[in-house]
Structure formats: structure tokens, C-alpha cells
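Visitor: The sequence isn't on hand, but the structure is:
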């Protein structure tokens, strides 16, 4: 399992890199791709890292394979070659990349382990999704599996495996069972985290490399925060 931080330049934590792929541990507040805020995206930071490390002239190729919400931390993978990008996109589309998330929640779920099935509908006006027990117009089915890993002093640590990848899926489905994620004001937590993050971390990614066919298994270090550190104890 690749756990070692390979580079920490400019606060960019590279946890895996080869000729075709680069995987980083995203910080809270970073945006993966440019948006209307005009803030510098993580994709540009990674391009600068590659350009500097390999003394590349001209523009650097980088393909965005998947995204994380801005206040979320953890694993984000990019394609370094045009050969790898469609193969990685297919990998994710066919659900052959196993993603594991950790979430710190306010209340213990009624069941320590369970599968949640809802239909989610996104409201573009407030960038928020709502969970419904049955299918409604323009809703999408959402399935996740969770298990309780640890009881903390005031919170609970859950591990989540996604079957589907819907807008704000983990956030809204956990909120729907009265277990909102720490710091997530949008979905029912009562106060924000000091750094405006939410306590949701893309912890692990396992997949078969689309070019080399090697099995890749990476783990992203937890944020430098006392409550997250208690999760490792």
C-alpha cells in the first residue's frame, strides 16, 4: 500500500505518481477544477508541480478523472497522459475503482452498519441535494454502505463505500439518518469547522492500473486536526 508522501512542495501532497497517473491528498478549501470563484484550482497546482519537477517546456497535459467537494479532503487522481485519461474515466464509470471515505458525524446511526438507499434530487439554485425514500421526477438512485469504526468523545467515525456517485451523496444520505458530518452546515451540522472544512475524507483508493495492470492501493493521511488524529489512535 502506497502511504508515503512523495512530495510536499507548496503544500501539495503527492501520494502516488508514475508516467501516467498522479494522485494527491487534497486539502480542505482547494477546488479540483476552476470555477466561477476564479480561485486557483488544484489542477493548475499539479501542472506547475509537474512542469517544475521535470523541467517541461510549454503546456503540461493533465486530465481530471474525478472530483471532491471543496470542503472535503483526501484522494484526488489526475491523468498525466491522454492515453491514461479515457481508460481511467472508463474505470470510474464502470465502478472498478474502489473508493473508501471516512466521516466524523455528530450522532451515532441507529444501526452500526447498514446500506442506505435513497433517491436524490439536486437543486441547482442552492447547490444542495435532497434525499427521498422513493423515486420522484428528476431524482437519481443513491446507494452507500457504512460501518461504524470508532466512538470518539463527542463524535463517531464512519467508513463509507459508495455504490453510486451522486451530488453530495455521502453528506445528504448521512444527514438523512440524523448523522450529519461535522462542520457541514449545509446538511444539518450546527456549527462550522474553524477552517471551513467538513469532516469527510477520501481515505483510500484501490484500482488496477489501466496501462501497467498493476494493482494500486493508496491511503491518504488524515488532516492535521486533533479529532482526526484521535481516529488513528
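Guide: Here it is on my side, so go on. The structure displayed is predicted, hence computed values, not measured ones.

Visitor: contacts, neighbours, all on C-alpha from now
Guide: Fine.

Visitor: Now stretch 222-233: buried residues?
Guide: Under the neighbour-count criterion of 16 or more other CA atoms under 10 Å, stretch 222-233 has 222-223, 227-228, 231 buried.

Visitor: Which one of those residues is nearest to residue 38?
Guide: residue 223 (25.1 Å; CA to CA).

Visitor: List the residues that contact the closest one.
Guide: 27, 73, 229 (CA atoms under 8 Å, 6 or more residues apart in numbering).

Visitor: how far does stretch 105-117 stretch from start to finish?
Guide: End-to-end distance for stretch 105-117, by CA to CA, to the nearest Å: 19 Å.

Visitor: So which of the contacts of residue 223 sit within strands?
Guide: The members of the contacts of residue 223 that map onto strands under DSSP state E are residue 73.

Visitor: Adding distance to residue 95, write the contacts of residue 223 out as TSV.
Guide: TSV is the format used below for the contacts of residue 223 (distance: CA to CA, whole Å):
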residue	distance to residue 95
27	25
73	21
229	30
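
Visitor: and of the contacts of residue 223, the nearest to residue 195?
Guide: When the contacts of residue 223 are compared against residue 195 (criterion: CA to CA), the nearest one is residue 27, at 10.4 Å.

Visitor: packing partners for the host helix or strand of residue 24?
Guide: For residue 24, the host element (DSSP states H and E) is strand 21-26. Contacts defined by 3 or more CA pairs under 8 Å, 6 or more residues apart in numbering; DSSP states H and E place strand 21-26 against strand 13-17, strand 73-79.

Visitor: residue contacts, residue 114?
Guide: Contacts of residue 114 (CA under 8 Å, 6+ apart): 145-147.

Visitor: Can you point out the buried residues in stretch 12-25?
Guide: Residues 12-17, 20-25 are the ones in stretch 12-25 that count as buried (16+ other CA under 10 Å).

Visitor: From the buried residues of stretch 222-233, which land in helices?
Guide: 227-228, 231 (DSSP state H).

Visitor: on that earlier part again, figure out which of the helices and strands packed on strand 21-26 is closest to residue 54.
Guide: Once the helices and strands packed on strand 21-26 are compared by CA to CA, strand 13-17 is nearest, at 12.6 Å.

Visitor: structure B:
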């Protein structure tokens, strides 16, 4: 997948002196990896450098990540003061993230809590979900509710209690509801742009410096099926 965001088309959802929140496109990689592709963090640095005419290096801290084929909210810290505070916010689960996912199969229950033990295989970058604890597995908990029935898909809203590798993807797949386009976890065909239909829709948190409540909503990708969700 190609990086789709650049400094000129970056979708900034919120920005102040300490924080910048962007709407990640499918294909954007949040932080550098073995592919050597330019990460979204470098795109954001370029945006800041140009917008504020900053000489020298631009500071930017990665607070959390999203899988490359997913879309939605990603937060970065613009100051070294904000980064540890934001990290603490997420580690103490004081930041509430809400995801939207499109699945083809109707869940047996409209609303439910899923509890699995996930085991990651680094060789194929894939996680497996188990009903019972197994060696080297980590407990994973998510809550979902069905928001809407579309012509061919169901729109689910998801909130996480844990943050495991590919957690939403593997847990939904384990109940027979793989995410649209997610070949890795059992969907029958890919999306044309290589994305999967998983979107980090909303983020609520208390600002670590200003101490005020912030709520950010990420617009959905430009796609007919997503358009039908609104």
C-alpha cells in the first residue's frame, strides 16, 4: 500500500501548541518500519515545519498507532511536556477511543462483550484468538453494538478495554464477522484500495495541559458503503 497523506493534503482534526490529531488514510503507516516507507509521523513533521516556518528539526511524539490498512484518528504530541502525559492518559485508559467497522455477516447478538486470549505470530504478523488462556497469550476484551443494517453489511461500533495486536480484526473474525476487505482475517475479497473497513471514529480525553474535555470525530473515508452509514 502506498502512503496517501502528504503535508499538503493532511487531514488535521485538532491542533494546539501541545497536540496534533489527524485523520489517517488507508495506506499511511504511523511509524517507520522494515518497509522503509515514509511514515505519517514524518508527514506531520513536514506539515508543522512548513506551517510555522520552523528552522531545524521538529519535535513529534507518537502516542498510539493504527494498522496500515485502517483509517481514522491518530494523535501525536508536539512537545516533550505533552508526550509522557498523553502516554499516561492512554495507559490508564483515560482516553476513550471508539471504532466503526463494516462486517458482512450479522452478529448473533446485536450487542455483546467479547473476551478472548490472543497469541501473536511475528512470522506472519497475525494473531490467533483462543477461548481459554494458552501459553504466551494475552487477554483481550472488546464491546460492540450494531448501529445499522445496510444492504449488504452491518455497521458495528466498538470500544476496547485492552489494546492487543490486531485485536478488533481477530476478535470480530472469531465470531464469524470478519471486517470488509480484511483478507488476513477471513474476508473473501479485498477492498479496491487495499484498505480494510475499520475506522477509528472518535476520541475523547482530558487535555493533559489545559485540563479541558476534548472530543474529536474523524470523517469517514470517501466510499459509497461508508457513505451509507450516515
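Guide: Arrived safely. The structure displayed is predicted, hence computed values, not measured ones.

Visitor: Overlay the chains and give the TM-score.
Guide: Here the TM-score for the pair of chains, by TM-score structural alignment, normalised by the length of structure 2, is 0.97; 225 aligned residues with a CA RMSD of 0.8 Å.

Visitor: rewinding a little: tell me the angle the strand holding residue 24 of structure 1 makes with strand 13-17.
Guide: Calculated by axes from the mean of the first three to the mean of the last three CA atoms, to 10 degrees, strand 21-26 of structure 1 forms an angle of 160 degrees with strand 13-17.

Visitor: Determine the longest helix present in structure 2.
Guide: Every helix in structure 2 considered (DSSP H), the longest is helix 40-51.

Visitor: So which bit of structure 1 is the helix or strand following that one matched to?
Guide: Sequence order places strand 61-62 as the next helix or strand after helix 40-51 of structure 2, per DSSP H and E. With TM-score structural alignment applied, strand 61-62 of structure 2 matches the range 63-64 in structure 1.

Visitor: which stretches of structure 2 form helices?
Guide: Going by DSSP H, structure 2 shows helices at 40-51, 82-91, 167-174, 224-227.

Visitor: In CSV: these, plus distance to residue 201 of structure 2.
Guide: Converted to CSV, those look like this (distance: least, CA to CA, whole Å):
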stretch, distance to residue 201 of structure 2
helix 40-51, 18
helix 82-91, 16
helix 167-174, 14
helix 224-227, 12
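
Visitor: Show me which of these has the highest average neighbour count.
Guide: For these, the largest average neighbour count (mean count of other CA atoms under 10 Å) is found in helix 167-174, namely a mean of 22.

Visitor: Mean per-residue distance, that one versus structure 1.
Guide: On superposition with structure 1, the mean distance recorded for helix 167-174 of structure 2 (mean CA distance after the TM-score superposition for structure 1) is 0.1 Å.

Visitor: what packs against that helix?
Guide: Short answer (3+ CA pairs under 8 Å, 6+ apart): helix 167-174 of structure 2 packs on strand 111-121, strand 126-130.

Visitor: corresponding residues in structure 1 for it?
Guide: Going by TM-score structural alignment: helix 167-174 of structure 2 matches residues 169-176.

Visitor: In space, what's closest to whatever residue of structure 1 lines up with residue 156 of structure 2 - neighbours in sequence excluded?
Guide: Aligned by TM-score structural alignment, residue 156 of structure 2 pairs with residue 158 of structure 1. Using CA to CA, 6 or more residues apart in numbering and skipping residues adjacent in sequence, the residue nearest residue 158 of structure 1 is residue 148, 4.5 Å away.

Visitor: And that neighbour, what's its match in structure 2?
Guide: In structure 2, the residue matched to residue 148 of structure 1 (TM-score structural alignment) is residue 146.

Visitor: go on, residue 52 of structure 1?
Guide: For residue 52 of structure 1, the residue aligned by TM-score structural alignment is residue 50.

Visitor: ok, for the residue lying farthest from the centre of structure 1, nearest residue in space, not its chain neighbours?
Guide: Distance to the chain centre peaks in structure 1 at residue 57, reaching 31.4 Å (criterion: CA atoms, centre = their mean). Distances taken as CA to CA, 6+ apart place residue 51 nearest to residue 57 of structure 1, at 7.3 Å, with adjacent residues excluded.

Visitor: right, and the one you found touches residue 62 too?
Guide: No. Contact between residue 51 of structure 1 and residue 62 fails when scored by CA atoms under 8 Å: they sit 10.9 Å apart.

Visitor: Centroid-nearest residue for structure 2?
Guide: Most central in structure 2 (CA atoms, centre = their mean) works out to residue 66, at 3.8 Å.

Visitor: ok, residue 106 of structure 1 to residue 31 of structure 1 distance?
Guide: For residue 106 of structure 1 relative to residue 31 of structure 1 (CA to CA), the value is 26 Å.

Visitor: scratch that, residue 74 of structure 1
Guide: For residue 74 of structure 1 relative to residue 31 of structure 1 (CA to CA), the value is 12 Å.

Visitor: what does the match of strand 61-62 of structure 2 rub up against?
Guide: Taking CA under 8 Å, 6+ apart as the rule, stretch 63-64 of structure 1 contacts 33, 43, 77-82, 85.
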